[in-house]
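**Student:** I would like to see how this sequence folds:
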Amino acid sequence: MATIKDVAKLANVSTATVSRVLNKNGYVNKETETRVKEAIKQLNYLPNDVARSLFKGKSKIIALFVPDITNPFFPELARAVEDYSNYRNYNFVLCNTDNDSEKEIVYLNALQQKSVDGFIIVSSSITEDDLKRIKVPVVALDRIISSNVSSVTVNNREGAGKAVQYLKSIGCERIAHIAGPENISSARERFQGYLDEVENETWYTPKYVAQGKYNFDKAKEAAIDLLTNHPEIDGLFVGNDLMGAGVLNAAASLGISIPEDLAVIGFDGISLSKIITPSLTTMAQPVYEIGRRAAEMLIFQITSEHPEIMSEEFDVQLMERQSTDVREGSYDR
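**Tutor:** From the prediction side, this is the model:
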């Protein structure tokens, strides 16, 4: 493998000159620059990124932590982070943590040893002590992990409330909820938005709430149990679209017609919600926009001399599809 000394020898220049060409730092006349670049190409020389990052103090690498890569929501977020990172000439590392705090710590330690420039973290298990050990900028995405960390989220509680209001508007009179994990802030906020709209209704009972753990299979099991024990339920607000798909599967297995017997609305707006049958009405997050904004915010903090804590909250939007009583003239809006 060629070294910087080999390049310098072939180009008949010093290693310092080769370094200036590689780093675009300092003056090198055009003839010498061309000679160095030709030597690099001829030798197929690849710079040692680790050495360069130690010298410059920057690796041009950012990492995204997600809790479950099998949930289609997170690959869609990751695509946005990757696109913006590449646009800004940063490399991108995706880490699947399984919401496991030990796994998160292993990734954090390993990447900091490699001089990663910053982290975008979707987590419900990282602690304040863990955050104190991170010596580079951090942005929380999808959920808030600390008041001391910048974040990009959506209006989960308000959006959930609007989902239930919509079910009421199409005639649902017994509305249940399949919730995400209690330790996840977005799930708690969506559950609270549901409660805001139903807890004063005479028909409401806590038995109308089941745990789906943001998981297809768990949501399917929860829906079968709910709909078997409470056949009067005619509307279901589901905490995310992946669980919504599980609910539709459960309804099919029970012979329940969607939307004639049961109206279902999810939350997230992932591509899956459009392609399943029936297609899923949902409160759609601007998934690409929030991923891109998190990357933009992180790179600003990396490059700023005086970074500050920033928090941004995006709105969600109702997308009417086949899983609710879509009236004539309804459309994705």
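**Student:** from here on, contacts and neighbour counts on C-alpha atoms
**Tutor:** Noted.
**Student:** helices of the chain, start to end?
**Tutor:** 4-11, 15-23, 30-43, 49-56, 73-87, 101-113, 128-132, 156-169, 185-198, 216-229, 241-254, 272-275, 287-303 (DSSP state H).
**Student:** please identify the deepest-packed of those helices.
**Tutor:** helix 241-254 (a mean of 23; mean count of other C-alpha atoms under 10 Å).
**Student:** got the angle for it vs helix 216-229?
**Tutor:** Our comparison of helix 241-254 with helix 216-229, counting by axes from the mean of the first three to the mean of the last three C-alpha atoms, to 10 degrees, yields an angle of 50 degrees.
**Student:** of all the helices of the chain, which one comes closest to residue 281?
**Tutor:** helix 272-275 (7.4 Å; C-alpha to C-alpha).
**Student:** so what secondary structure elements neighbour that closest one?
**Tutor:** If you count contacts as 3 or more C-alpha pairs under 8 Å, 6 or more residues apart in numbering; DSSP states H and E, helix 272-275 packs onto helix 241-254.
**Student:** and the helices of the chain: which comes nearest residue 119?
**Tutor:** With C-alpha to C-alpha as the measure, helix 287-303 is the member of these nearest residue 119 (7.5 Å).
**Student:** distance to residue 179 for the helices of the chain - can I get that in a markdown table?
**Tutor:** Listed next are the helices of the chain as a markdown table, based on distance: least, C-alpha to C-alpha, whole Å:
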| stretch | distance to residue 179 |
| --- | --- |
| helix 4-11 | 57 |
| helix 15-23 | 51 |
| helix 30-43 | 57 |
| helix 49-56 | 44 |
| helix 73-87 | 16 |
| helix 101-113 | 22 |
| helix 128-132 | 26 |
| helix 156-169 | 11 |
| helix 185-198 | 6 |
| helix 216-229 | 9 |
| helix 241-254 | 9 |
| helix 272-275 | 17 |
| helix 287-303 | 20 |
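**Student:** for residue 139, which of those is the nearest?
**Tutor:** Residue 139 sits nearest to helix 287-303 of all these, at 6.0 Å, using C-alpha to C-alpha.
**Student:** tilt between that closest one and helix 73-87?
**Tutor:** Interaxial angle, helix 287-303 versus helix 73-87 (the same axes, to 10 degrees): 50 degrees.
**Student:** nearest residue to residue 247 other than its sequence neighbours?
**Tutor:** residue 220 (5.1 Å; C-alpha to C-alpha, 6 or more residues apart in numbering).
**Student:** residues in contact with the one you found?
**Tutor:** Residues counted as contacts of residue 220 (C-alpha atoms under 8 Å, 6 or more residues apart in numbering) are 212, 243, 246, 247, 248, 249, 250.
**Student:** second chain to compare with the first, below:
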Amino acid sequence: MIDLRSDTVTKPSKGMMEAMFHAEVGDDVYKEDPTVNELERRVAELFGMDDALFFPTGSMANQAAIKMHTQPGEQLICDKYAHVYNYEGGGVSFNSGVSCKLLDGSRGMVTAAQVEAAINPPDFYHSPLTSLVCLENTTNKGGGACYDFQTFQEIKAVCIKHGLGLHLDGARLWNALVATGQNPKEYGGVFDTISVCFSKGMGTPLGTVLTGKKEIMKKAMRVRKVLGGGMRQIGFMAAAANYALDHNFDRLAEDNARAQELGNLLASLDYVVKVEPVETNIVIFEVKDEKAVMDYCVSKNLIISNMGQGKLRLVTHLDYTQDNHLTVLQYFKEFKSL
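**Tutor:** Next up, the predicted model:
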């Protein structure tokens, strides 16, 4: 079986398991887990931030950031494809009492002009007070698209002008950094908070780190506790993330390259209507007969995602080997003749 539904399906490697087994741990609620403390230090330093905090999940880290930035009754701005709106169980409203103003961006990416136009007048008390902008890089529903860094800077200028917080959902930011060659430290100069996930392309069983400026991050421990995220000897999982930083970061280029090859092949096949531009490790493509393609994939023990309305998705990852890749390319070529 070859599973390309998501990069979350990976299993810890032998080296990662050994790092977890030998981790030095302590009680993280007391901030006495040395492995967690080291991971948080490394991530904060990597992004040029003041502080960082380890969370069990990306959704919890994003929800914590939103709660840290906002008050009930306020509003955040995000793209209509944003993960915080579509895939976090309505947590924005449930956890923070905040509404979302959705923008019609391009492949999940918005512009500074769109953001500025969406800000509610602060003295017009009939509308929610706009207090936060949430961006996503890479964009999940946008097919792994990467922002141009200048756009981040332009949006930051709007946020400064209007006194808004700026949060980045960086669930797959690692893939974007490898694809673009951007300097992670520059992100710390733009965003107030950033969440980075280790359980996707980086191959860990769980774990996301929220990093940010000192003034906002001083709220993080309390908010994590409110959301149920106090943990004890979590250093076993932090060790997996430290291992991933050492061994799995640079190799994301392989995942991105294989996704590009898949996209190029699919674009040449007559049963494929359209392939979204491939920038990182996600391939979204539209087919003429989704049932026929999905049934064929099942017959080949190839698992992919059906997004509906003819759209299918592939996500390359750590456990998708070159042998797997050659096999999958052949499968799609053979379907052309059926």
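**Student:** TM-score for these two?
**Tutor:** The TM-score (TM-score structural alignment, normalised by the length of the first structure) is 0.34; 168 aligned residues with a C-alpha RMSD of 5.7 Å.
**Student:** if we can go back for a sec, quick one: which of the contacts of residue 220 of the first structure is nearest to residue 56 of the first structure?
**Tutor:** Among the contacts of residue 220 of the first structure, residue 243 lies closest to residue 56 of the first structure (C-alpha to C-alpha), at 45.9 Å.
**Student:** quick check: that closest one vs residue 249 of the first structure, distance?
**Tutor:** Distance of residue 243 of the first structure to residue 249 of the first structure, computed by C-alpha to C-alpha, to the nearest Å: 10 Å.
**Student:** what do you get for residue 36 of the first structure?
**Tutor:** Using C-alpha to C-alpha, residue 36 of the first structure is found at 62 Å from residue 249 of the first structure.
**Student:** could you count how many residues lie near residue 186 of the second structure?
**Tutor:** Using other C-alpha atoms under 10 Å, residue 186 of the second structure has 15 neighbouring residues.
**Student:** before we move on, which element is it in?
**Tutor:** Using DSSP states H and E, the secondary-structure element containing residue 186 of the second structure is helix 184-188.
**Student:** buried residues in that helix?
**Tutor:** 184, 187, 188 (16 or more other C-alpha atoms under 10 Å).
**Student:** following that helix, which helix or strand shows up next?
**Tutor:** Next in sequence after helix 184-188 of the second structure, counting helices and strands by DSSP H and E, comes strand 193-197.
**Student:** and that next one, what does it pack onto?
**Tutor:** Taking 3+ C-alpha pairs under 8 Å, 6+ apart as the contact cut, strand 193-197 of the second structure packs with helix 58-69, strand 165-170, strand 208-212.
**Student:** go through the helices of the first structure and name the closest to residue 311 of the first structure.
**Tutor:** Nearest of the helices of the first structure (C-alpha to C-alpha): helix 287-303, 9.6 Å.
**Student:** who does that closest one touch, helix- and strand-wise?
**Tutor:** With contacts defined as 3+ C-alpha pairs under 8 Å, 6+ apart, the packing partners of helix 287-303 of the first structure are helix 73-87, strand 118-121, strand 138-141, strand 150-154.
**Student:** a markdown table for the ones you listed, including distance to residue 197 of the first structure?
**Tutor:** A markdown table is the format used below for these (distance: least, C-alpha to C-alpha, whole Å):
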| stretch | distance to residue 197 of the first structure |
| --- | --- |
| helix 73-87 | 26 |
| strand 118-121 | 31 |
| strand 138-141 | 27 |
| strand 150-154 | 19 |
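**Student:** which of the ones you listed sits closest to residue 225 of the first structure?
**Tutor:** Of those, nearest to residue 225 of the first structure by C-alpha to C-alpha is helix 73-87, at 25.8 Å.
**Student:** so residue 41 of the second structure, which state does it fall into?
**Tutor:** helix (DSSP: H, G, I helix; E, B strand; the rest coil).
**Student:** show the contacting residues for residue 209 of the second structure.
**Tutor:** Residue 209 of the second structure touches 40, 43, 52, 53, 54, 55, 58, 61, 195, 196, 197, counting by C-alpha under 8 Å, 6+ apart.
**Student:** swap in residue 39 of the second structure?
**Tutor:** By C-alpha under 8 Å, 6+ apart, residue 39 of the second structure lies in contact with 238, 239, 241, 242.
**Student:** of these - the most surrounded one?
**Tutor:** residue 238 (32 neighbours).
**Student:** angle of the helix or strand that contains that residue against strand 208-212?
**Tutor:** Assigned by DSSP H and E, residue 238 of the second structure falls within helix 235-247. Taking the same axes, to 10 degrees, one finds helix 235-247 of the second structure and strand 208-212 inclined to each other by 80 degrees.
**Student:** past helix 235-247 of the second structure, which element shows up next along the chain?
**Tutor:** Next helix or strand after helix 235-247 of the second structure toward the C-terminus (DSSP H and E): helix 252-267.
**Student:** what helices or strands is the helix or strand following that next one leaning on?
**Tutor:** On the C-terminal side of helix 252-267 of the second structure, the closest following helix or strand by DSSP H and E is strand 272-275. Applying 3+ C-alpha pairs under 8 Å, 6+ apart, we find strand 272-275 of the second structure packed against helix 252-267, strand 282-287.
**Student:** so which of the ones you listed has the densest surroundings on average?
**Tutor:** Most buried of these, by mean neighbour count (mean count of other C-alpha under 10 Å): strand 282-287, with a mean of 24.
**Student:** which helices and strands does that strand pack with?
**Tutor:** Strand 282-287 of the second structure packs on helix 252-267, strand 272-275, strand 311-315, going by 3+ C-alpha pairs under 8 Å, 6+ apart.
**Student:** what about residue 299 of the second structure, how many residues nearby?
**Tutor:** Number of residues near residue 299 of the second structure (other C-alpha under 10 Å) recorded here: 10.
**Student:** please tell me how far it sits from residue 114 of the second structure.
**Tutor:** Plainly put, residue 299 of the second structure is 45 Å away from residue 114 of the second structure if you go by C-alpha to C-alpha.
**Student:** go on, residue 14 of the second structure?
**Tutor:** Relative to residue 114 of the second structure, and taking C-alpha to C-alpha, residue 14 of the second structure is found at 47 Å.
**Student:** which one's more surrounded, the two?
**Tutor:** More neighbours surround residue 114 than the other of residue 14 of the second structure and residue 114, with 15 against 9 (other C-alpha under 10 Å).
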